[in-house]
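S.K.: Here is my input; please provide its structure:
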Amino acid sequence: MDQTAFLSSLAGSEPPPDLSVHLQALWWLGRGAPERAHHLVQVLEDTGAAAIHAHVHRLEGDEGNALYWYGRAGLPFCTEPIKAEWQALVGRFL
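M.R.: Down below sits the predicted model:
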């Protein structure tokens, strides 16, 4: 799947079945459902999930928790616009 197909899939009511858990979380974020995304990534242990987890907390305005998860991801606190960070994360996992 490429970025165009991923973005087009946001018109559906459920993420495409072949998406990784990371992309499913980003799909739910793209649909405005951060609680669904949070539920998916909070049980994963990898740095990619930690980066998405940080993004979710930043989106919620919880900078302290976001900072913790950026650290777990090995990343500095993101200062880019939220949408730009989401797009970069989508690109990372596609």
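S.K.: Only C-alpha atoms from now on, for both contacts and neighbour counts.
M.R.: Fine.
S.K.: In three-state terms, label residue 32 for me.
M.R.: coil (DSSP: H, G, I helix; E, B strand; the rest coil).
S.K.: Another for comparison:
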Amino acid sequence: MTTADFKSSLSGMAPAPGISPPLAALWWAAKGDWTKAHEIVQDEEGVDAAWVHAYLHRIEGDLGNAGYWYRRAGKPVASGPVEAEWDRVVSALLEGEQT
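M.R.: All right, here's what the predicted structure looks like:
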């Protein structure tokens, strides 16, 4: 799946079947359902889920919690527009699924 395909899927009612939980969480976040997105990643293991978890707490405004999750993900604390971060995370996760 490409980033363009992923963005196009946002017109649907649910994320594409078979995508990873972190990508599903980003899908729900883009649809404006922070709670559903957070429910998906809060119990997931791994750096991808931690990165998405960090992003979600950043958009929530809980920067202390976001910092914790960025550290767990091994990623620098993001700055700049959250929309750009969403694009960056989606692209990285999709690329990782293709390898």
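S.K.: quick one: contacts for the nearest residue to residue 66 of the second structure once chain neighbours are set aside?
M.R.: Using CA to CA, 6 or more residues apart in numbering and skipping the chain neighbours, the partner closest in space to residue 66 of the second structure is residue 54 (4.3 Å). Neighbouring residues of residue 54 of the second structure by CA atoms under 8 Å, 6 or more residues apart in numbering: 65-70.
S.K.: if you set the cut-off to 6 Å instead, what comes out?
M.R.: Shown in contact with residue 54 of the second structure (CA atoms under 6 Å, 6 or more residues apart in numbering): 66, 69-70.
S.K.: I'd like to know which of the residues you listed are part of helices.
M.R.: 66, 69-70 (DSSP state H).
S.K.: What's the ChimeraX line that selects buried ones from the residues you listed?
M.R.: What follows is the ChimeraX syntax for the buried subset of these, where burial is set by 16 or more other CA atoms under 10 Å:
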select :66,69,70
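S.K.: Looking for the alignment partner of the residue nearest to residue 66 of the second structure in the first structure.
M.R.: Aligned counterpart of residue 54 of the second structure in the first structure: residue 54 (TM-score structural alignment).
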